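Asks: Would you be able to build a 3D model of this:
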Amino acid sequence: MLADYHIHTNFSDDSTYEMEDVVRKAISLGIDEICFTEHVDYGVKGDLNCDYNTYIKEFQRCKKEYEDQIVLKIGIEFGMQVHTINQFQKDFQQYDFDFVILSCHQVDNQEFWSQDFQNGRTQQEYNQKYYEEILKVIKRYDGYSVLGHLDMIKRYDEVGEYPFEKIENIVTEILSQVIEHGKGIEINTSSFRYGLEDLTPSREILKLYRELGGTIITIGSDTHKEEHVGYNISYVKEELKRLGYKQFCTFEKMKPIFHNL
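Replies: All right, here's what the predicted structure looks like:
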């Protein structure tokens, strides 16, 4: 089974890809199931966030038209910070999603991609603060399915690869919290587009998650363009097998469904 569980369309501010075009592309690639996960990032993007009602309406139209060819699920990607938790909680209570990715795209309203967050901090300081923000959020909020691209800070680390042993303790605490609350993590195949030498999250994090007892794992391309759909998902499934995993997950109404790799 092939499933892509991280898809952005023109309902996200950083994509112009039409939802129906995504569906057609996925069908052409033989993908069995996709989940749309549009961006919402309070505190930074303001009015650029997803228009929920229009998004849901278009999803329902596509689902009805293509239901005999592919399984479509509706999700969201919450780019959450500690001070924006209450806004996301209201959204979660108002709308029914199959799947919610909880990501950290900013800290203190400072973006990573622009280096606003990293500037003026040492590599140790911005890495530690990034993981601390994630831990603080998941200790206060559990309306999510998986943590998205857990070590994504490395995408934008101009200094180079930060040693895993320096973040292992806090990552262990994060993963333990995730497992205790019945949540999961994703593998995000955008690592190949960013030219990273490792998976996202890293193989070390994936090994640690399995050793701690983690079993809920999804695979997503983080699609923003046509060429991203389903990218390297089959390869990642094989990597998961090599790391000792037996299954991966899709979701329905916030409940994980397990599939053999």
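
Asks: use CA for all of it now, contacts and neighbours both
Replies: Fine.

Asks: Contact partners for the most centrally placed residue in the chain?
Replies: By CA atoms, centre = their mean, the mean C-alpha position of the chain lies nearest to G148, the distance being 2.8 Å. With CA atoms under 8 Å, 6 or more residues apart in numbering as the criterion, the residues that contact G148 are I101, L102, S103, C104, I185, E186, I187, N188.

Asks: measure the spatially closest residue to the fourth one that is not a sequence neighbour to S12 for me?
Replies: Leaving aside its chain neighbours, C104 sits nearest to G79 (5.3 Å; criterion: CA to CA, 6 or more residues apart in numbering). Taking CA to CA, to the nearest Å as the criterion, G79 is separated from S12 by 12 Å.

Asks: Overlap in contacts, the two.
Replies: In the contact map built from CA under 8 Å, 6+ apart, the residues linked to both G79 and S12 are H39, V40.

Asks: give me the number of residues near the nearest residue to G43 once chain neighbours are set aside?
Replies: For G43, the nearest residue in space outside its immediate sequence neighbours is N109; the separation is 6.0 Å by CA to CA, 6+ apart. Here the neighbour count serves as a burial measure; for N109 (other CA atoms under 10 Å) it reads 17.

Asks: before we move on, what about S103?
Replies: Using other CA under 10 Å: S103 sits among 23 other residues.

Asks: Who are the contact partners of it?
Replies: The contact partners of S103, by CA under 8 Å, 6+ apart, come to E77, F78, G79, M80, L147, G148, H149, L150.

Asks: just checking, the fifth one touches E186?
Replies: Yes. With contacts counted by CA atoms under 8 Å, L147 reaches E186, the gap being 6.2 Å.

Asks: List the buried residues for stretch 113-130?
Replies: By 16 or more other CA atoms under 10 Å, the buried positions in stretch 113-130 come out as F117, Q118, Q123, Y126, N127, Y130.

Asks: I have a second one here; can you model it like the first so I can compare?
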Amino acid sequence: MFADYHVHTEFSDDSVYPMEQVVRDAIAGGMDEICFTDHVDYGVKQDWDCGKPILYRGEEPLANVDYPVYIARIKELQEKYREKIRIKIGIEFGMQVHTIPLYRALFHKYPFDFVILSVHQVDDQEFWTQDFQRGKSQKEYNGKYYEEMLNVIRKYRDYSVLGHMDLIARYDEKGEYPFEKVKPVISEILRTVISDGGGIEFNTSYHRYGLKNTTPSVNILKLYRELGGEIITIGSDSHKAEHLGAYIKEAGHLLKELGFQYFCTYEKQQPIFHGL
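Replies: As a prediction, the model looks like this:
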């Protein structure tokens, strides 16, 4: 089974990769299944039907997925390519505690097969711009990042997996933060996820970002396994053709070395287990 479960398209504000071209590229690459997971980031982005002018960052609209068009387009492609590849309806929720009510409403409005819960911002401050880290010590911004994640999953359960759960490391200009210093809060996050029947993802984008560790780190993956975690998806976090499906198979080999027996795909919010 060759599947990519973190795929972005023209419906994300940071990608112009046409959705149908993604499907064609996935078929050409020998994939059995893909799941579209375009961005929703309440707090820093607006819905297209919000009734206000959409703000732009350069040529990028600071807007969430155009939901009705997105769902209709995926269904159209599901039918068109049903003999060649399975296509699932996913979404990536970039959640903060104060935006939870908006996601609750959205989740129940559309037929998502799969939901990635990610923390992309805290206090409406982005990581990639360094707005969140600026003025804080490395201890402070790492601590606040994981505390926000823990507080979110204590209040919100309608998700499938936690996405790139040490994302802050990608944008940490001070280098790798010692795992032992955040292990207690990460342990609590993982226990909560497991108890609630959720999972985590292995995100292969660490290759293109030049990170020294995997995403999440090997330490987090090992801890998740030790705590009894079994649900894990694999995704490229693709935004361009050259990202799609990249290092997926390598990720499967690494997970197997770490003691995992399965990876998951999803249908109607239910995990489907496949042997590694």
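
Asks: In PyMOL, how would I select just the buried ones from the contacts of G148 of structure 1?
Replies: To isolate the buried members of those in PyMOL, using 16+ other CA under 10 Å:
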select buried, resi 101+102+103+104+185+186+187+188
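
Asks: export the contacts of G148 of structure 1 to JSON lines and tack on distance to E65 of structure 1 and secondary structure?
Replies: Listed next are the contacts of G148 of structure 1 as JSON lines, based on distance: CA to CA, whole Å; DSSP: H, G, I helix; E, B strand; the rest coil:
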{"residue": "I101", "distance to E65 of structure 1": "26", "secondary structure": "strand"}
{"residue": "L102", "distance to E65 of structure 1": "29", "secondary structure": "strand"}
{"residue": "S103", "distance to E65 of structure 1": "31", "secondary structure": "strand"}
{"residue": "C104", "distance to E65 of structure 1": "34", "secondary structure": "coil"}
{"residue": "I185", "distance to E65 of structure 1": "31", "secondary structure": "strand"}
{"residue": "E186", "distance to E65 of structure 1": "28", "secondary structure": "strand"}
{"residue": "I187", "distance to E65 of structure 1": "29", "secondary structure": "strand"}
{"residue": "N188", "distance to E65 of structure 1": "28", "secondary structure": "strand"}
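
Asks: Could you dump the contacts of G148 of structure 1 into CSV and include distance to I174 of structure 1?
Replies: Formatted as CSV, these follow (distance: CA to CA, whole Å):
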residue, distance to I174 of structure 1
I101, 15
L102, 13
S103, 13
C104, 13
I185, 11
E186, 14
I187, 16
N188, 18
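
Asks: Now do the contacts for the equivalent of M80 of structure 1 over in structure 2.
Replies: Using TM-score structural alignment, the equivalent of M80 of structure 1 in structure 2 is M95. By CA under 8 Å, 6+ apart, the residues touching M95 of structure 2 are D41, Y42, Y103, L117, S118, V119, H120, Q121, V152.

Asks: Show me the helices in the stretch 101-250 of structure 1, by range?
Replies: 123-140, 168-180, 190-193, 203-211, 233-242 (DSSP state H, counting those that start in this stretch).

Asks: Among the ones you listed, which comes closest to Q93 of structure 1?
Replies: In this view, those are compared for proximity to Q93 of structure 1 by CA to CA, and helix 123-140 is the closest at 15.5 Å.

Asks: Tell me the gap between that closest one and the middle of its chain.
Replies: When C-alpha coordinates are averaged (CA atoms, centre = their mean, to the nearest Å), helix 123-140 of structure 1 and its chain have centres 17 Å apart.

Asks: can you tell me what part of structure 2 that helix aligns to?
Replies: Mapped onto structure 2 with TM-score structural alignment as the criterion, helix 123-140 of structure 1 occupies residues 138-155.

Asks: what's the mean gap between the matching stretch and the aligned bit of structure 1?
Replies: Once the two structures are superposed, the average separation between stretch 138-155 of structure 2 and the matching residues of structure 1 is 0.2 Å (mean CA distance after the TM-score superposition for structure 1).

Asks: what sits up against that stretch?
Replies: The set of residues that contact stretch 138-155 of structure 2 without belonging to it, under CA under 8 Å, 6+ apart, is 95-97, 100, 119, 122, 132-133, 168, 172, 174, 177, 182, 185-186, 188-189, 192-193.

Asks: Which ChimeraX command selects the buried ones in those residues?
Replies: Of those, the buried ones go into a single ChimeraX selection, burial set by 16+ other CA under 10 Å:
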select :95,96,97,100,119,122,132,133,168,172,186,189,192,193
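
Asks: Show me what K174 of structure 2 lines up with in structure 1.
Replies: Aligned against structure 1 - with TM-score structural alignment as the criterion - K174 of structure 2 pairs with V159.

Asks: just I85 of structure 2 next, same as before
Replies: Taking TM-score structural alignment as the criterion, the aligned counterpart of I85 of structure 2 in structure 1 is I70.

Asks: in terms of contact, does its match touch I27 like I think?
Replies: Yes. Under the criterion of CA under 8 Å, I70 of structure 1 makes contact with I27 at 6.6 Å.

Asks: Going along the chain, name the strands of the stretch 1-150 of structure 2.
Replies: In the stretch 1-150 of structure 2, the strands defined using DSSP state E, counting those that start in this stretch lie at 3-7, 33-36, 39-40, 56-57, 60-61, 86-94, 114-118, 121-122, 125-126.

Asks: Please consider this matter closed, and thank you.
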